[in-house]
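[1] quick one: sequence and predicted model below, then my questions.
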Amino acid sequence: MSESYILVVDDEPDIRGLVQEILEDEGYGVAVAGTVEEAREQRRKRRFDLILLDIWMPDGDGISLLKEWIEAGGQPSPVIMMSGHGTVESAVEATRLGAYDFLEKPLSLAKLTLTVERALEADRLTRENIGLRRRSHNTVEPEGSSTAMQALRDQVNRIAQHDTWVLITGEAGVGKQMFARYLHVCSARAGRPFVEVPVGAMSADEAVVEIFGQEQGHRIRYGLLEQASGGTLFLDEVAQMDPHTQGRLLTALEGQRMTRVGGSDPIAVNVRVVAATQEDLRARVTAGQFREDLYYRLSVVPLHIPPLREHVDDIPELLEHYVHAFHQEEGLPQRHFSGGARARLARHPWPGNIRELRNLVQRLLILGNADEVDAAEVEAALAGIAPQPVGSREGLEINTQLPLREAREQFERDYLLRQLEQVDGHMTRLAERVGLERTHLYRKLRALGIEPKKSRD
């Protein structure tokens, strides 16, 4: 499942064959091309995880080809340039265009395999870091020691051993994406991509292009299905998928073949499908809003995530986790929750589930000033009123009647003023505390009408 696919482009047959043999011995899948046109054709047939690209070829040069790929919509995988007649200018130009590295011929086979390994690892880490930023404080392994959470983790570990499709259900905010990621990392596909399809955020026309990709001459846009090759395709809020995309996706996944929009040749599909929904998918089938055949295909293995109110024993552990996470990632203070505060949170119905709890913790850390969060502060936060911190002039209130942009600006201004008080107006410490580069911080302060010196006075 973890095999990476590499394209070797070189006009010398002996070098092509040798590099192909070496890389296949290392466990990689390898395709080869001897000309610029053959390289275009190979890249059209499938998306590669890495490309080794020679500079000089009979019908063109690698630098121009890399530039063509970049200008046609970006090169989605790392490129390592190779040349026996390389110059400093060529290396600089390749690097400027985004090449990962530049290897001189005659090739050192040890350096070749090491560079390939490092390029693939760097690309994997880049994708993981993007995913981490999007997840916003979600962990890979779901937090909680309650009986319900332990049983869920055990269930996911059992499901992960089989390559079946999975349908995750649960209310908004329970952590469906987190469990999908956990399933992925526990599976044999863990070394390959986890690609999310934000179904609810796509129109019907957008969905087809985003999922299946597009061809326009030499311009190729790889869809999410190809990007997930060998890994997991996560269909978030799958109930919102339009009927046309449902049918096309089912055909592609069952036949393990797809064609890009504007393309004609079939492309192999190899993904595990994990779907999630907060809606009753069976009811949508009955109402004619969701394909019955796709429903039965998705729900081979159902996984239900309970709402937070059904495992409130996990709240203390979740509080500790998010306090630590916000302290590490945003420099927020490490406050602790009193017994009364925890008891009050245990009685809350949590309509927004774990997402609501996470947001509440962040708000309390930003707006509070004491080391301890007490029951009164929790009560005020749940009511939508920020508590009055020690030594402040007055309490803060969130005006929910304002438009989103004005409410956000009001919050950012109050937040930065409070942080300025915490660091006694020291701009370097403020930049570190809020996680902004100083130039951007000054620009943000000016935009919000805050003058640091006057604020300090």
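    Structure's in. What do you need?

[2] from here on, just use CA atoms for contacts and neighbour counts.
    Will do.

[3] which SSE is the residue nearest in space to the middle of the chain in?
    The centre of the chain sits closest to residue 131, judged by C-alpha atoms, centre = their mean, with a distance of 2.2 Å. Taking DSSP states H and E as the criterion, residue 131 maps to helix 109-135.

[4] which strands and helices lie in contact with that helix?
    strand 50-54 (3 or more C-alpha pairs under 8 Å, 6 or more residues apart in numbering; DSSP states H and E).

[5] what's the first helix or strand after the strand it packs on?
    With DSSP H and E, the next secondary element past strand 50-54 is strand 56-57.

[6] okay, pairing it with this:
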Amino acid sequence: MSTAHILVVDDEPDIRDLVKEILEDEGYEVSIAENGASAREARRARRPDLILLDIWMPDIDGISLLKEWAEADGLPCPVIMMSGHGTVETAVEATRLGAWDFIEKPLSMAKLLLTVERALEADKLARENQGLRRHARPVTEPVGRSEVIQRLRAQAGRIASHDAPVLIAGEPGTGKEIYARYIHAQSPRRAGPFVDVGVGSIARENSALELFGSEDGDRVHYGRLEQASGGTLFLDELADMALETQAKLAGALENGSFLRVGGKEPVQVNVRIIAATHRDLEAEIAAGRFREDLYYHLNVLPIRLPPLREHPEDVPELLTYYVNYFVDQENLPYRNFTMAARNRLRNYGWPGNIRELKNLVQRLLILGGGEEIALEEVESAISHSAPARPREPVGAIPLDLPLREAREQFERAYLTQQFKECDGNVARLAEKVGMERTNLYRKLRALGIDPKRTPEDD
């Protein structure tokens, strides 16, 4: 499932076929190309994990092809050059352009296999280091001994053995990425990449290009779906995805393939998707902000993470974990929470959940003095981190109404107020509330709000 895919480019059929046979015997997936043109097509059709590239070919030399790829969008993977007529200057030029190594012909198969293994391992480590810059000491499994966390760990372990999509729901800060990484680490895809995408951090107009990549002639940009090939793609804050990109992703999951932006030939999907959100996706669907078909494609194996206030017995263990984390990773001085301080934090509401706890520990270690963190210091830290109270809504909604009627009253009051702030401009209103304009018109009419009337007419 996470077997490396190797592209062998050589104009000599005997060498090409021999290398293919030996690599396949070692468990690799292998594609072959006889010249530069077929190499470009093979690279377009599927992102390789490693390329073995001959230097002397009839239509274009390997150095020129290497330079073309390096200048277009950067080398997508390690490239090992092969040549029976190599010179020191050729090897130096290939290395300057980003080639991982240079092997002379006639090929020693033992050396070739060792070089391939080392190149793939080095590339994997480089990708892991890049992905873990924000996770200097990744949580190998969710922290906690409460019954709810033990049950979630067991559930995540069972889910890991399957390959179906996972949808993780929970309040912000509950550890959704931790569970996603834990599932990946326990899965048959664990040798493949874990690629995390903060959907909200991508400009909506660029989201399709970011996820699906692009083509422009021979220039190929691999998107996150292909970068995660053989592994796991984690889509954090899924509800922030643009509707057009949602449609493209739903189509990719339905068909098992997708088109890059500007592409004409489908690309096969070989990735497990784990998505996460803190929003109620069913409410987002009703509001026209999320596609129902994508929801059902992703909601195959759902997990709901509870807020920290629902398992406060795990707070002491989390405090200990993050104290050790910051001592080890940031060289902060070790400080111990007193029993009174621990009890206070165990009974605290934690509106920001585990993320708030982590930030609080870091702040106390940086700003505090002395070996112990006492109750008074904790009380001061909590009072300074308390979020501002949200402003009261205009117009109270009776709490004895059925849920549907109460929701309609809220939506009517909310959209009427937003409509006034947008000076009756439906296009601005659609952008502000995050709804597609057709769905917004339908919603306004359903709520008895005439989109043709200015707010002052009411």
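    Perfect, thanks for sending it. Bear in mind the structure is a predicted one, so any value in this text is a computation, not a measurement.

[7] ok so, going back, once aligned to the second structure, how far is the helix holding residue 131 of the first structure on average?
    Following the fit onto the second structure, the mean deviation recorded for helix 109-135 of the first structure is 1.4 Å by mean C-alpha distance after the TM-score superposition for the first structure.

[8] what's the angle from that helix to strand 50-54?
    Angle, helix 109-135 of the first structure to strand 50-54, by axes from the mean of the first three to the mean of the last three C-alpha atoms, to 10 degrees: 140 degrees.

[9] tally of neighbours for residue 172 of the first structure?
    Using other C-alpha atoms under 10 Å, residue 172 of the first structure is surrounded by 18 other residues.

[10] ditto for residue 367 of the second structure
    For residue 367 of the second structure, using other C-alpha under 10 Å, the count is 7.

[11] map the residue nearest to the centre of the first structure onto the second structure.
    Alignment note: residue 131 of the first structure maps to residue 131 in the second structure; criterion TM-score structural alignment.

[12] wouldn't that match be in contact with residue 195 here?
    Yes: counting by C-alpha atoms under 8 Å, residue 195 is a contact partner of residue 131 of the second structure at 7.4 Å.

[13] which position in the second structure pairs with residue 432 of the first structure?
    With TM-score structural alignment as the criterion, residue 432 of the first structure matches nothing.

[14] in the helix or strand encompassing residue 432 of the first structure, what's buried?
    Counting by DSSP H and E, the element that carries residue 432 of the first structure is helix 427-434. Using 16 or more other C-alpha atoms under 10 Å as the test for burial, helix 427-434 of the first structure gives 427, 429-431, 433-434.

[15] what do you get for stretch 240-248 of the second structure?
    240-243, 245-246, 248.

[16] for stretch 127-146 of the second structure, same thing?
    So stretch 127-146 of the second structure, judged by 16+ other C-alpha under 10 Å, has buried residues 141-144.

[17] ok, stretch 338-354 of the second structure next?
    Neighbour-count burial for stretch 338-354 of the second structure [16+ other C-alpha under 10 Å]: 341-343, 345-346, 350-354.

[18] with stretch 283-298 of the second structure instead?
    287-292, 294-295, 297-298.

[19] what sits closest to residue 334 of the second structure if chain neighbours are left out?
    With C-alpha to C-alpha, 6 or more residues apart in numbering as the criterion, residue 334 of the second structure has its nearest non-adjacent residue at 6.0 Å, and that residue is residue 327.

[20] for residue 200 of the first structure, same thing?
    residue 240 (5.4 Å).

[21] again, but for residue 317 of the first structure
    residue 144 (6.3 Å).

[22] any idea how far residue 228 of the first structure is from the one you found?
    30 Å (C-alpha to C-alpha, to the nearest Å).

[23] any idea how far residue 353 of the second structure lies from residue 305 of the second structure?
    11 Å.

[24] overlap in contacts, these two.
    By C-alpha atoms under 8 Å, 6 or more residues apart in numbering, residue 353 of the second structure and residue 305 have these common neighbours: 171, 174.

[25] Three-state assignment for residue 6 of the second structure, please.
    strand (DSSP: H, G, I helix; E, B strand; the rest coil).

[26] residues contacting it?
    Contacts of residue 6 of the second structure (C-alpha under 8 Å, 6+ apart): 28-31, 48-52.

[27] what about the strands in the stretch 251-400 of the first structure?
    All strands of the stretch 251-400 of the first structure, identified by DSSP state E, counting those that start in this stretch, fall at 257-258, 267-268, 272-277, 301-304, 336-337, 372-373.

[28] what range does the fifth one cover in the second structure?
    The one in question is strand 336-337 of the first structure. With TM-score structural alignment as the criterion, strand 336-337 of the first structure aligns to 336-337.

[29] average offset between that stretch and the first structure?
    Mean for stretch 336-337 of the second structure is 1.5 Å (mean C-alpha distance after the TM-score superposition for the first structure).

[30] now do that stretch: distance to the chain's middle.
    35 Å (C-alpha atoms, centre = their mean, to the nearest Å).

[31] try stretch 157-177 of the first structure
    17 Å.

[32] what of stretch 331-349 of the second structure?
    Using C-alpha atoms, centre = their mean, the offset of stretch 331-349 of the second structure from its chain centre is 32 Å.

[33] could you work out the end-to-end span of it for me?
    Stretch 331-349 of the second structure: ends 29 Å apart by C-alpha to C-alpha.

[34] and for it, what's in contact with it?
    In contact with stretch 331-349 of the second structure (C-alpha under 8 Å, 6+ apart) are residues 308-309, 312-313, 315-316, 323-324, 326-327, 365-366, 370-376, 378.

[35] buried among those residues? Make that a PyMOL selection.
    One line in PyMOL is enough to select the buried ones among the contacts of stretch 331-349 of the second structure; burial here means 16+ other C-alpha under 10 Å:
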select buried, resi 308+309+312+313+315+316+323+324+326+365+373+374+375+378
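
[36] rewinding a little: which one of the buried residues of stretch 127-146 of the second structure is nearest to residue 278 of the second structure?
    residue 142 (18.2 Å; C-alpha to C-alpha).
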